[in-house]
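Novice: Sharing a model prediction with you, sequence too.
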Amino acid sequence: MAIFISNIKFNIGDSIYVKDPETSELGKKILKESILLINEIGFEEFTFKKLGIKIGSNESSIYRYFENKHKLLVYLSCWYWSWIEYKLVFATANMENPMQKLIKAIAVVTEKIEDDETTDYINESVLNKIIIEEFSKTLQTREVDNENKKGYFIIYKRVINRIISFVEDVNPEYPYAKSLISSIVEGALHQHFLKDHLKTITNCNEEISPMHFYTHLVENLLKK
């Protein structure tokens, strides 16, 4: 898969950025270093001024790409879910058994992420940590309805809807496919968070992953 990903340009809505960061070396550097800095200090402490120091550029140069740090975080989340969508399509493309296809899809959205070295300006492993810690900040804002209308979350919803269709193939009579899959995709992030920070309230650990939990859940819930 790495051979193909290196040549792919994800289509992220242009309402999120001022200038597409993937069209210049500075833009790619902004993406690369913002991921590392957010992971290092957290989104609350992250500022464009600190990022400017990190990349050796004026703060104003970052504003030529993003209006504010919220839109930068939205962009990073869109890139992440686009990458997950690509992995999902690739992993399930030639599978005919509906349950096996669903289980593979669940593995893609719940598994531990390793860095894809072909994308040298995006460390997917570190970006995954940011999504686990910070993704709720892209959704749970007062502007969520307006941003939804602008298409900020279309890729995230597309990932969920694709897996919903797999559930419907497995058991078309199951009435809660949408709630099930949105809970799994969101819940996997939460279980990874609990595994890392609040270990006493999750069964997930170094041996048991969120993938194991959600695979068990789906297999038992949807069996006819």
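Specialist: Thanks, I have the structure now.
Novice: CA atoms for contacts and neighbours, from now on please.
Specialist: Will do.
Novice: ranges for the helices of this protein?
Specialist: For the chain, the helices defined by DSSP state H cover 2-5, 25-41, 48-55, 59-63, 69-92, 98-110, 124-134, 136-139, 144-149, 154-170, 177-197, 210-222.
Novice: Figure out which of these is closest to residue 17.
Specialist: Proximity to residue 17 (CA to CA) singles out helix 69-92 among these, at 6.9 Å.
Novice: Now find how far off-centre the closest one is within its chain.
Specialist: Remark: helix 69-92 is offset 5 Å from the chain centroid, using CA atoms, centre = their mean, to the nearest Å.
Novice: Could you name the helices and strands sitting against that helix?
Specialist: helix 98-110, helix 124-134, helix 136-139, helix 154-170 (3 or more CA pairs under 8 Å, 6 or more residues apart in numbering; DSSP states H and E).
Novice: can you state the direction angle for the longest one and helix 210-222?
Specialist: It refers to helix 154-170. Angle of helix 154-170 versus helix 210-222, following axes from the mean of the first three to the mean of the last three CA atoms, to 10 degrees, is 40 degrees.
Novice: Please give me every residue in contact with residue 51.
Specialist: Residues in contact with residue 51 (CA atoms under 8 Å, 6 or more residues apart in numbering) are 30, 33-34, 37, 59.
Novice: Tell me which of the helices and strands packed on helix 69-92 sits most buried.
Specialist: Most buried of the helices and strands packed on helix 69-92, by mean neighbour count (mean count of other CA atoms under 10 Å): helix 98-110, with a mean of 21.
Novice: got another, please set it beside the one above:
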Amino acid sequence: MSSITIVLADKYFKKDPHSSDLGRRIVSEGLAMLNDLGFEEFTFKKLANSIDSTEASIYRYFKNKHKFLVYLSTYYWSWLEYVIEFETHHIKERSVKLDRVIDIICHSYELPDVLDLPELNISQLRRVIDNESEKTYLNRQVDEINRKGLFMGYKKLCGKITSIVQDLNPNYQYPKALVSTILEASHQQTFFAHHLPSLTELEANGNGLLEKQSADFIKHTVRSVLKINSNIVI
């Protein structure tokens, strides 16, 4: 059983979904439904029917489905930040640490069971992030959402990885831009491989090769821009 507890601030919900059995069902079944239907087809009415509840009950926890997606995305970023700290705090070699971070964000590294989330399916959550997370900020309300601090989980994750990049090459001018780019690439390239394959050399075949290819591509990019010795085995 996982010992991880991710605690999000109350700005991400109207009522903490982890405070009740209904709230936990809303999150777990809502995640599964988002994964199956996609954000556009997902509705609270469909979710209410699936969990034998009412739309009004769901609205007591989340203002709308966009806030629900922001909640799930932040949950994922916060979990990823925890995993990176857990898996890299003991690594002294800076380039090795960055390689491990890339493996983690690309899911090409097998994590110990202790890092599982007790109530959310990590595979489903990752697919929702790949397919839907850009919709949290690619909208007209992005500035208002940002002012409310709802992107803090993503910013904290980027900040953590940025500090590793800066430690590796303090003279590099664009560490924040590099980190946000590789984080987005880890999802976009996976999405392209599944849906727009002419835009990438990565191959979607379901046997773990896609995750490894994604990690290799990002490592190659990072090594090139940071001018890390490409002869080092990664």
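Specialist: Good, I have the coordinates. Remember, it's a predicted structure, so these values are computed and weren't measured experimentally.
Novice: Can you pull the TM-score for these?
Specialist: Here the TM-score for the pair of chains, by TM-score structural alignment, normalised by the length of the first structure, is 0.92; 220 aligned residues with a CA RMSD of 1.9 Å.
Novice: ok so, going back, is it possible to export the contacts of residue 51 of the first structure to TSV including neighbour count and distance to residue 7 of the first structure?
Specialist: Converted to TSV, the contacts of residue 51 of the first structure look like this (neighbours: other CA atoms under 10 Å; distance: CA to CA, whole Å):
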residue	neighbour count	distance to residue 7 of the first structure
30	24	20
33	18	21
34	27	22
37	17	26
59	16	30
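Novice: can you tell me which of these lies nearest to residue 175 of the first structure?
Specialist: The closest of the contacts of residue 51 of the first structure, once distances to residue 175 of the first structure are taken by CA to CA, is residue 34, at 41.2 Å.
Novice: Compute the distance between the aligned residue in the second structure for the closest one and residue 48 of the second structure, please.
Specialist: When the second structure is aligned by TM-score structural alignment, residue 34 of the first structure is paired with residue 30. Distance, residue 30 of the second structure to residue 48 of the second structure, by CA to CA, to the nearest Å: 9 Å.
Novice: and if you look at residue 195 of the second structure?
Specialist: Counting by CA to CA, the separation of residue 195 of the second structure from residue 48 of the second structure is 30 Å.
Novice: Which one's more surrounded, these two?
Specialist: Legend: neighbour count by other CA atoms under 10 Å for residue 195 of the second structure and residue 48, higher for residue 48 (18 against 12).
Novice: gap between that one and residue 25 of the second structure?
Specialist: The gap separating residue 48 of the second structure from residue 25 of the second structure is 10 Å, by CA to CA.
Novice: related to what we said a few turns ago, residue 117 of the first structure: which of the helices of the first structure is closest?
Specialist: helix 2-5 (7.9 Å).
Novice: what's whatever residue of the first structure lines up with residue 128 of the second structure in contact with, if anything?
Specialist: Using TM-score structural alignment, the partner of residue 128 of the second structure in the first structure is residue 130. Applying CA under 8 Å, 6+ apart, we find residue 130 of the first structure in contact with 35, 38-39.
Novice: one more time with 7 Å
Specialist: Residue 130 of the first structure is in contact with residue 39, counting by CA atoms under 7 Å, 6 or more residues apart in numbering.
Novice: same question, the one 3 residues further on
Specialist: With contacts taken as CA under 7 Å, 6+ apart, residue 133 of the first structure has the following neighbours: residue 193.
Novice: and if we set it to 10 Å?
Specialist: Applying CA atoms under 10 Å, 6 or more residues apart in numbering to residue 133 of the first structure gives the contacts 39, 42-43, 127, 189-190, 192-193.
Novice: Which members of the residues you listed are the farthest-apart pair?
Specialist: Top of the distance list for the contacts of residue 133 of the first structure (CA to CA): 43 and 192, 18.1 Å.
Novice: Between those two, which has more neighbouring residues?
Specialist: Taking neighbours as other CA under 10 Å, residue 43 of the first structure and residue 192 compare with residue 192 leading, 24 against 19.
Novice: which residue in the second structure lines up with that one?
Specialist: With TM-score structural alignment as the criterion, residue 192 of the first structure lines up with residue 190 in the second structure.
Novice: And the match of residue 128 of the second structure, how close does it get to residue 36 of the first structure?
Specialist: Distance, residue 130 of the first structure to residue 36 of the first structure, by CA to CA: 9 Å.
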